[in-house]
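In: Build me a structure from this.
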Amino acid sequence: MKFDTVLMVDWSGGNDRGPTPKKDSIFAGVARNGIAQEPVYLRNRQVAEGWITEFLRTEQAAGRKVLAGFDFAFGYPMGFGEVLTGSDDPFAVWDWFEAKIEDSPKSNNRFDVAGEINALFPGVGPFWGNALKRDVKRLPRKGSTREGHGLPEKRAAEEAAKGAFPVWQLSGAGAVGSQTIMGLPVLSRLRKTCGASVWPFEPLTADVALVEVWPSLIGKVVAATQPDDRVRDAHQVYTLARAVSAMPPDELETLLDVPATPEGSILGLGHEKLLMKAAVAPVQAPPLRNDCFALPPGVTWTPVPKALAHLRDNLSPVTGSETVPLHDGAGRILSQDVTALRAHPPAPNSAVDGYGFAGPAEAGEHVMTLLEGRSAAGHPYDGTVPAGHALRVLTGAVLPQGVDTVVLQEDVNVTDKCIAFRGPIRLGANARKAGEDMAADQVILRAGRLLTPADLATAAAAGVGELPVRTRLRVGILSTGDELLAPGSKATEGQIFDANRPMLCAIAAAWGYKVVDLGRAPDDRGQLRGILDRASASCDVIISSGGASAGDEDHMSSLLKNAGSLAMWRVAMKPGRPLAMGLWGKTPVLGLPGNPVAAMICALIFARPALQVLAGGTWSEPEGYMGRATFRKSKKAGRREYLRARISNGRVAIFPSEGSGRVSGLSWATGLVELDDSAREIRPGDSVRFVPFGSFGL
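Out: From the prediction side, this is the model:
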């Protein structure tokens, strides 16, 4: 079963909550195809009913099918309807409440109605929780005073849902009874106004389906992903709407496939794993602003540091998030902070093989009674070591009660009954304290971190089995130009082999991104437009080479200009001056120079940190170090230069030719010499900055 729109409503039984969003208020969350909108705050039930009715009517007019979930009970335990209306028809109960409930933003009669209902039953109850200052006839203030009313305490759904409260409680922590009494009249009107079908009471044949939900079924995901600036109730409907809208139709059908019962049911009950899986599925990040690449007016030549700062300040992640098993985490970027599930070490343990006792041991000879047994890794000693006694302990073993110090076995003489050794031995010697590495609930890995194998060990030691990560950035690589041929083809005069695409594809793959090879585009604006249209649907970012300047055949920059998002950067650097930046639809495009040397250096300097941010990581600068030059170089002021270089006999050598057409120099080099914007005369022995390719992630 497929729904175009999912609406989730967090309801309230209380009075008007004022103009500012706050907890225990009404919030509505809307999502389509796994993309959720910012939750809507509805200050009271009157505002909420008007907003929901208008929303559903608008969706119906647009031809969209809506699943609308509400977080209160759609029915009562068996036997309630028969006494209240003479029928077990749940809609008769809805109509009864619609006729009886009087509601305004500041007051309502729910407690009086509950007392009236209680009068229909023998004994005391079933409703309880009078929160008014005045007494309400037949409505007790405490649930413990009820007796003999003859109804079950919970519906079957509440019995199956761990932690769910009964519908009889009208006030106090966890009370859902007031939400139900005040919500059923609204559902009754929505059903009639919109012609809605109600699950699970009837087949969902209408274009609006009303269903009962309980966000606590995905409470762990809600708690783990709640932003600091969003109220918990708002985040619940945001997350649940996104999850349900992202579910494949067959999985949603599984959730809906429950027997019809007058009590009603909770969507997802019994299928929490499916719902949780959808709740942690990839989510879409917001698109970049259309002016993210635009330089300030009047800027012509841009120094490299300013160009980099502009990217750093204006780019943001374009990837979603997902949860992966720990062993699949290497090379992924964390989407959230990771906290230790338990301390490491979880308990005090021994750092050596030896004998444990209560320390310290002063200078001189010590003889201690040796207890039977031992403590080994995975097999702790079950008992307490008395003062003056010792126990055999092995490396990694939990230290039992009465032990805080360990003496090395090499320093001990042992008999069956005792050990002897010489002090001094300080308190805590050769022992590790619980949590001395990581404490429980401590943040051990920060969001934005590119996970290493060592990080996996850290997370595993803290008990973490799954990692919240960014979905892999999909990087499209495109070469442009009629002159390009695939390597290995037969070339004619005027044609060259495409060196950029295999180079840039390999670089993007080495950085851990999912590479989408977009092939070669001819110098035809219409064909290039079609390639970009298709690429924007399958890529998160596009990197092209060639056509990035302002010539007649520079179609990439022309298309971006016509799309209204071109930023033509003339960067004060050598090699690589022209860079075209823009958005094709919502997909960022980085246009690199066509020369392979310039394309690679611009990719390292600009594309690498930009892609890291787009992928959800942190901005990073390459690390270099100073070395003694073996070369001579006269450099003018006004631009930054990058020379292909390598370390030779402990000194920095550069490729014999600075010509950007010498592709082989990229293979010869192991890094770059970076010369800043100032004028400089470099002689052998002068200090220069060398940045190894390893600092660029290669």
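In: From here on, just use CA atoms for contacts and neighbour counts.
Out: Will do.
In: Can you name the residues that contact Lys514?
Out: Listed by Cα atoms under 8 Å, 6 or more residues apart in numbering, the contact set of Lys514 reads Arg472, Leu473, Arg474, Val475, Ala508.
In: Sort out for me which of the residues you listed are in strands.
Out: Among the contacts of Lys514, the members found in strands (DSSP state E) are Arg474, Val475.
In: One more, so I can put them side by side:
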Amino acid sequence: MTFDTVIVVDWASGKASGPTPKKDAIWIGVASSTSVEPPLYLRSRVEAEAWLIARLIAERAKGHRVLASFDFPFAYPTGFARALSGSDDPFGVWEWLAVRIKDDENGENNRFDVAAEVNEFFGGTGPFWGNPLKRDIAGLRRNKSEYSLHGLPEKRQCEQDEKGLFTCWQLAGAGAVGAQVLMGLPVLHRLRERFGKELAVWPFEAADAPIVLAEIWPSLLGPVVKEAEKSGEIRDAAQVRLLSKALASMPAIELAGMMDLTSPIEGAILGAGHSDELQRAAVHLAPPKLSNDCFTLPMGVDWTPVDEALGMLRARLKPVVPTITVSVQSAVNKILAKDVIAQRSNPPLPNTAVDGYGFASKSLSGEGPFELPLVKGRAAAGLRFDGRVPNGFVIRILTGAALPDGVDTVILQEDVRSDGLRIAFNGPVKAGSNTRRAGEDVGAGETVLRAGRRMTPADAALLSAVGVSQVSIYAPLRVGVLSTGDELVETGQPAQDGQIYDANRPMLLAQLRDWGFEAVDLGRAPDDRATLGAMLDGGAAQCDAIITSGGASAGDEDHMSALLEETGSLALWRIALKPGRPLALGMWNTVPVFGLPGNPVAALVCTLVFARPALNILSGAGWSEPQCFLLPAAFEKRKRAGRREFLRARVRDGHVEVFKSEGSGRISSLSWAEGLVELPDGAALIEHGTPVRYLPFGLF
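Out: Sure, this is the predicted structure:
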């Protein structure tokens, strides 16, 4: 469920407002996944309707899909439509009102008279109530006295669980929404007539048209809007800006989940029950997607050296996940999106590192022994001494206590004799002994953690100590894993001759989780291009990147490469690498796809060497290179020039040994190994004791 543009309208029912922007007027917010327009203030409904028509025409001319949402109910409680128009169809009510409601450029309208006309269907005592005009209107009560619903519900079902929603029967008074409905539905009716089959109304119609209308409730963003108001922004403007931003940057799979309803005749509020997700989306924007040619090789390139391939990935990729603000505790194992600045020094004040006695170093002269009188009271952590310690006196002080005024030195209690009135100790004593300076660890205003760092539990302790309670992080990168090939079956299922159990998908899913990514199992695709394409569609709708194994070469059954080629984004990188030469890279519905070889050893090596640093960049963590160790070889090998080689290896007794076979189908070698030996592109002769580069799996 993707929309190129999201429009959020905060409607109004009264007269035209003045030239100066104000609250309780018409405000419109517009956003895409990459930008948010300044909130638009419109003075009348006539002006707003003209703007909407023009904007929708312009968006369709660009081929854009549009979600246009409005902050009033699209339908009345059950029973009203049938009583008014003879049918449960809510669009019958829209048309009935559009025929009768009159409105002009000054906002003069007849909404209360039309409400009274509706009440006549029910005997003139409801369901509408609330007349704020100076003139009486027959059939419309000024308040709820002698008022009846005539069997109609007070609220719709979708409004029952949301606090703060007013009944649509109330036409006047603080928070009343009934008049907005009367003045809004005729506009929606005209939009529906104007755009015909290009427009659908959710949830009454399938939300697959180029233009979709939906009902929203801006108060779902309550806490976020309140923060914006603190900076002086008009509440209505903040609501449409933030809600359009939230809906535009909402992951497609989440928005589709919100819209997965079965045509309730009372309508539905988009986002109801999902306020937390909307609030998170409101505080960030999704970054721009990668370009469709980000993997394109330079002209004339055939075999790509490993370092050149890595260099191209590093230069062309960028973060593709949005940023969110979370508590420090929730940020552990997540990637920081912004540098973190200390709000307070640690320690905030000079303090003592030990239990003992504090005094001014100038109280002492010579090398002792010394005898100093005690002042009354003591200093303890969290209980600062109220007063000053005179020169020549000492105070009892406990570990962590802020140094009282007049104290710059502490002597250990083990080095002291005391009778409760004085202490005696030997010298010499160094000034400043056993104390910590304010900000000795971290000073207020210092950068304590850099963007791109994956937060650790120790980082949570550090940030808490310096007064940081919330941080900006990148949302977890969601990486889909898809296996391809008719020969694959799930472990535990019967396998026919010629079939093999799928080992790559469990391995890659586990590896991604170990790296802290959100691994999404996309299943197994047969050797059928249409099915594979549909599975890629599903994966792209819920993932930020996709890793596939198999079908990454150029053979008849290499459907992954063929599909990426059809998108115009295929880059078939033939890497000068053993194992794992073919690497199909491309874009599917703006989502990067890493097509790995089908051999398990080659699949893991390519994941470690290429996918790991690429995914790190996409996740916001920046480029990563595995830490390596130069260790003596416990094997012999003569390597020819032409390509880089990675051997499955492990360390025993300080020497690196390699697996007995280099076959890329030997899955047991991956379980045996604890890392890789990297041999250079050129020729090499490895003998026992030759230093080799060893890369532990855990340090990729």
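In: Fetch the TM-score of the aligned pair.
Out: Once superposed, chain against chain, the TM-score is 0.67 (TM-score structural alignment, normalised by the length of the first structure); 524 aligned residues with a Cα RMSD of 4.1 Å.
In: Could you see which of the contacts of Lys514 of the first structure carry over to the second structure?
Out: Retained in the second structure (both residues aligned by TM-score structural alignment, their matches' Cα atoms under 8 Å) from the contacts of Lys514 of the first structure: Arg472, Leu473, Arg474, Val475, Ala508.
In: As TSV, those with neighbour count and distance to Pro380 of the first structure would be great.
Out: Below are those laid out as TSV (neighbours: other Cα atoms under 10 Å; distance: Cα to Cα, whole Å):
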residue	neighbour count	distance to Pro380 of the first structure
Arg472	20	43
Leu473	25	46
Arg474	19	49
Val475	26	52
Ala508	25	49
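In: As a check, name the ranges of all strands in the stretch 501-650 of the second structure.
Out: Secondary structure of the stretch 501-650 of the second structure (DSSP state E, counting those that start in this stretch): strands located at 518-525, 545-549, 571-575, 577-578, 582-588, 591-596, 629-632, 637-639, 644-652.
In: ranking those by burial, who's on top?
Out: The highest average neighbour count among these, using mean count of other Cα atoms under 10 Å, belongs to strand 591-596 at a mean of 27.
In: That one - contacts with which helices or strands?
Out: For strand 591-596 of the second structure, the packing partners by 3 or more Cα pairs under 8 Å, 6 or more residues apart in numbering; DSSP states H and E come out as strand 545-549, strand 582-588, helix 600-606.
In: go with 10 Å
Out: strand 478-484, helix 529-542, strand 545-549, helix 559-566, strand 582-588, helix 600-606, helix 612-619 (3 or more Cα pairs under 10 Å, 6 or more residues apart in numbering; DSSP states H and E).
In: where does Ala223 of the first structure land in three-state SS?
Out: helix (DSSP: H, G, I helix; E, B strand; the rest coil).
In: number of nearby residues for it?
Out: 13 (other Cα atoms under 10 Å).
In: so which of the contacts of Lys514 of the first structure comes closest to Ser188 of the first structure?
Out: Ranked by distance to Ser188 of the first structure (Cα to Cα), these are led by Arg472 at 45.8 Å.
In: What's the closest one aligned with over in the second structure?
Out: Applying TM-score structural alignment, one finds that Arg472 of the first structure aligns to Pro476 in the second structure.
In: now Pro487 of the first structure
Out: In the second structure, Pro487 of the first structure lands on Thr491 (TM-score structural alignment).
In: Confirm that its match sits in a strand.
Out: No - using three-state DSSP, the assignment for Thr491 of the second structure is coil, not a strand.
In: Please name the nearest non-neighbouring residue to it.
Out: Of all residues not flanking Thr491 of the second structure in the chain, Tyr501 sits nearest, at 5.4 Å (Cα to Cα, 6 or more residues apart in numbering).
In: Would you check that that neighbour makes contact with Ala495?
Out: Yes - counting by Cα atoms under 10 Å, Tyr501 of the second structure does reach Ala495; the two are 7.4 Å apart.
In: which parts of the lengthiest strand in the first structure are buried?
Out: Ranked by number of residues, the top strand in the first structure under DSSP E is strand 361-375. Residues of strand 361-375 of the first structure classed as buried by neighbour count (16 or more other Cα atoms under 10 Å): Ala361, Val367, Met368, Thr369, Leu370, Leu371, Arg374, Ser375.
In: can you pull the contacts of the most centrally placed residue in the second structure?
Out: Central residue of the second structure (Cα atoms, centre = their mean): Ala475, 3.5 Å from the mean position. The contact partners of Ala475 of the second structure, taken as Cα atoms under 10 Å, 6 or more residues apart in numbering, are 284, 286, 320-325, 331, 334-337, 517-518, 619-620.
In: Looking at the first structure now, which of those still hold up?
Out: Here is what carries over to the first structure from the contacts of Ala475 of the second structure, by both residues aligned by TM-score structural alignment, their matches' Cα atoms under 10 Å: 284, 286, 320-325, 334-337, 517-518, 619-620.
In: Please flag which of the residues you listed sit within strands.
Out: Thr323, Ile324, Thr325, Ile335, Leu336, Glu518.
In: Now for the counterpart of the first one in the first structure: which residues touch it?
Out: What that stands for is Thr323 of the second structure. Structural alignment places Thr323 of the second structure opposite Ser321 in the first structure (criterion: TM-score structural alignment). For Ser321 of the first structure, the contact set (Cα under 10 Å, 6+ apart) comprises 280-285, 333-336, 468-472, 616.
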